[in-house]
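Q: A structural model of the following input is requested.
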Amino acid sequence: MRAYGTIVPDDGSQISVTTKFEGWLRKLYVHSVGEPVERGQVLYEIYSPDLVMKEREYFQFLTRRKQILQSVGDVSQQENEYVMDLLRESQKEREDLLRRDLDIETIQQLEQTGTTIEVVKVRAPRSGVLTQLNVREGSFVSPAAPILTIADPSTVWIDITLGAGQSALVQPGDAVTIWGDGPVPIEAKLDFINPLQDGNRAHARVVLHRPDAGLRLGALVDVSIRASAHSARVLPSSAVVRTGHGDFVMLARGAGAFLPVEVHAGAESEDTIEIRGGIQEGAQVASNAQFLLDPAASLSDTLARREDTSRTIVSASGSMQ
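A: Below is the predicted model of the structure:
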């Protein structure tokens, strides 16, 4: 069964980078979707009045702590419960800054210099590929919306689009062959079939771990699914014309006359297509309906047909394996 798929990130491997405070982006260090990102790399610089205020509160706390420790004198800190509480509170304040996207180096700089850092650099929490970039330099950002999304490219999904009737013929575990840019096709198994329809389409999924370099996110690939054999009325694929208004065949009416008739097409293999309705079994149709509709569609096909002046007729019967 032939189909096509799109290479998409594994949903479970994506993380959204969202600011923990409101502010303005002063500078972006990443610029486009698909850009590789390394863990610890600076993603953007942000100015936030809320964060500056939090830094000043931290300075006040450090100053108060220093004064209290000096007043304690030589008394052992372990024997002074108040001092121990103060140290624990200091650790909590530090952790609060870490949760607000300040890295440990920035916090140490704050403690050593005693001055606020108005523009803070935010670094990537992991390595991967940029799959979404929702802002520009100068944008106002808040915790309500992610700034960007990073995906781990070591695991990808092949999102396979199935035509009408195809989803009922496949099941998880069916063998799948995928043709990417590489010279060798990839063999895999069908992992999931989405029970929700997308119009008259359905979607299935193949999960690939450490995919070949020829499989790039966003690319389209050809897919062949080896579904279980079943009996069906079939026609050559060339006998069916797919249009924006439906699928049609050219029904023979006798005396060289043909009539376009809409059919309900099902699964398609390498050279045959299942016919689920629209014509009766045994009906005669043109083996290449496209030729009748557009004689100039293919010069090579036209020359080949000149060798046989008689019209080729086929019957809607047979089985699909």
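
Q: When you work out contacts or count neighbours from here on, use the C-alpha atoms and nothing else.
A: OK.

Q: Now do the buried residues in the biggest strand by length in the chain.
A: Ranked by number of residues, the top strand in the chain under DSSP state E is strand 257-268. The neighbour-count check on strand 257-268 (16 or more other C-alpha atoms under 10 Å) flags 258, 260, 262-263, 265-268 as buried.

Q: Just flag the most distant two among those residues.
A: Using C-alpha to C-alpha, these span at most 25.0 Å, a distance reached by Phe258 and Ala267.

Q: Pull out the buried positions in the helix or strand that the longest strand of the chain is followed by.
A: From strand 257-268 onward toward the C-terminus, using DSSP states H and E, the following helix or strand is strand 272-277. Under the neighbour-count criterion of 16+ other C-alpha under 10 Å, strand 272-277 has 272-276 buried.

Q: same thing with stretch 11-20?
A: 14-15, 17-19.

Q: Before we compare anything, build this one as well:
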Amino acid sequence: MTNPRYTQRVLPGLVAVAVLATAAGYAGSHYFNVFSTGHAAVPAAAATVMHQHGMQAVSAAKQGDAEAYTCPMHPEVVQDHPGTCPICGMTLVKMQQAGDHAGNASPLVHVDEATQQRMGVRMESAAVTNMHKEINAFATISPDESRTVFVNPKVEGWIRHLHVQGVGQAVHKGQVLYEIYSPELQQRQRDYVDLLTRREALLGSSMELVGPNSAMLGSLAKERFRARERLLAADIPLDVVEELEKSRRISDVIPVRAAQDGVVGSIAAREGSYVNPMQTVLVYTDSRRVWAEITLFPDQVSWLKSGDVIVLTSGLDKTVQIRAKIDLSTLQIDAASRAAKLRLPLENSNQAFRAGAFAEAVILSSARKALSVPRDALIRTGHGDFLVVGQGQGHFSNTAVKTGIEDKERVEILGGLKAGQQVAVNAQFLLDAAGSLQAMQQRQLPPGSGANAAVVASPTPESSKPGMDMASGMHMHAGALQ
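A: This next block holds a predicted model:
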């Protein structure tokens, strides 16, 4: 059974704790609203009254009976007198009646000349120009296999000195690649010296060169020619053979020289290594001519024709470009991935296209006449492509268009625009934000009370403070309305 005295002492404490908890919860929720939004939350009743007064103000402004003011950041805030936004504190912007544009039922936005200058609006006419279908891809630079040299020793031996330091080193024709010590090459030199000695002895004798002597001399001449060719075929340089013929001294170490210019691709031996004809010492390739391999997808191949121009930009030096013609006879299609590989030969005299590097490839299809506008004028959204079209006297409208091919500067317009119409090339996002602001305000009107008149915002003296003009307000609001 509960003690009455205990109950009398505990019950007031519980009541006090409950009251404190309720007060703390209210204060915490109020503080959280202020901390998360940067301002105190607007009560629901006040918001309802604000919305009703806002709809009345907008309706009156559309009918020309009164003026209305709105916040660029919170278009739901509309009142019939100047002031500041109760939510964010920004200066309210005046709403004016711009009237219907002749013959156009679509909503317009009006921006005066002063505001256009501050926004930096630049207009340009839609025109018929030559358009190319551009295909952007990447090319892999590979060496020309026909200019690759594999250096294999012709005899067995040991590498005494290796004059190539590593992969990527440039070598020149006649440069010594390595020096080899080979007993077999020494024996071939001795055999050749013996033939030279016998031939000279036969020519220096007093015997007449007739009959058997003449046949013996002819046989020695043929044998000497074969022995000399064997020395040259064993990579013994010509100057070493000529020195052997003069001095009759055997060279213990034979230098092996490069047959052409190139860049070393691999090295498989080092100084002191034992090598034989089955082993590749090094590989080098003439890099003055390379192949560009471009990978394309099936939908891109359908645009290609033989003779189309392709522009290759070096990945090592962006200032170097090469223009070439496409030859579809080199096109190869992978049966598994359906991807196509296009190979083009490139003259690489300036060494800007190195094997293994990448290059940017732009394929220009055949030119055709098309109605086009600058690419910067196009507004791409999830609901389609739009242009801000000038209607004259400071009026602008959003126009949905259908686009076609594109290049680096212009985009083709297939529908929704006529030649000669003015479009906004820059600051179109600010103009589009103003149109979106107007559309949101029109949606706040009661059903059946709307008109075709365009309500627009223009700067007022109160909004001329830094950071509070119409251009900045629409700029901040553009991202929220798109």
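
Q: how deep is the equivalent of Leu231 of the second structure over in the first structure tucked in, by neighbour count?
A: Per TM-score structural alignment, the equivalent position to Leu231 of the second structure in the first structure is Leu97. By the criterion of other C-alpha atoms under 10 Å, Leu97 of the first structure has 18 neighbours.

Q: And the one 5 residues further on, by the same measure?
A: Summarising burial for Leu102 of the first structure: neighbours were counted as other C-alpha under 10 Å, giving 18.

Q: Distance of it relative to Phe61 of the first structure?
A: Separation of Leu102 of the first structure from Phe61 of the first structure (C-alpha to C-alpha, to the nearest Å) stands at 17 Å.

Q: sorry, back to before: which one among the buried residues of stretch 11-20 of the first structure gets closest to Thr155 of the first structure?
A: Gln14 (10.4 Å).

Q: separation between the closest one and Arg305 of the first structure?
A: The value you get for Gln14 of the first structure to Arg305 of the first structure, if C-alpha to C-alpha is used, is 54 Å.

Q: Same check on Pro211 of the first structure?
A: Taking C-alpha to C-alpha, one finds Pro211 of the first structure at 44 Å from Arg305 of the first structure.

Q: And for Leu51 of the first structure?
A: In terms of C-alpha to C-alpha, Leu51 of the first structure sits 76 Å off from Arg305 of the first structure.

Q: so Ile15 of the first structure makes contact with Ala151?
A: Yes. In this structure, Ile15 of the first structure is within contact of Ala151 by C-alpha atoms under 8 Å, at 6.5 Å.

Q: if we can go back for a sec, more neighbours, Leu51 and Arg305 of the first structure?
A: Leu51 (23 against 14).

Q: SS state for the more buried one?
A: helix (DSSP: H, G, I helix; E, B strand; the rest coil).

Q: Excluding chain neighbours, give the residue nearest to it in space.
A: Closest residue to Leu51 of the first structure apart from its sequence neighbours, by C-alpha to C-alpha, 6 or more residues apart in numbering: Phe21 at 7.1 Å.

Q: SS state for the residue lying closest to Glu93 of the first structure once chain neighbours are set aside?
A: Leaving out its chain neighbours, the residue that sits closest to Glu93 of the first structure by C-alpha to C-alpha, 6+ apart is Tyr58, at 7.0 Å. Look at Tyr58 of the first structure: counting by three-state DSSP, its state is helix.

Q: Now which residue in the second structure aligns to Tyr58 of the first structure?
A: So, by TM-score structural alignment, Tyr58 of the first structure is matched to Tyr192.

Q: do you know how far that match is from Glu229 of the second structure?
A: 10 Å.

Q: which one of these two has more residues nearby?
A: Tyr192 (23 against 13).

Q: Hmm, Arg226 and that one touching each other?
A: No. The pair Tyr192 of the second structure and Arg226 fails to qualify as a contact (C-alpha under 8 Å) at a distance of 9.3 Å.

Q: what touches both of the two?
A: By C-alpha atoms under 8 Å, 6 or more residues apart in numbering, Tyr192 of the second structure and Arg226 have no common neighbours.

Q: ranges for the helices of the stretch 51-200 of the second structure?
A: For the stretch 51-200 of the second structure, helices defined by DSSP state H, counting those that start in this stretch occupy the ranges 113-119, 183-204.

Q: So which of those helices is nearest Met131 of the second structure?
A: Of all the helices of the stretch 51-200 of the second structure, helix 113-119 comes closest under C-alpha to C-alpha, at 30.4 Å.

Q: So which bit of the first structure is that closest one matched to?
A: Counting by TM-score structural alignment, helix 113-119 of the second structure sits on no residues of the first structure.

Q: now for that helix, which elements pack on it?
A: helix 470-481 (3 or more C-alpha pairs under 8 Å, 6 or more residues apart in numbering; DSSP states H and E).
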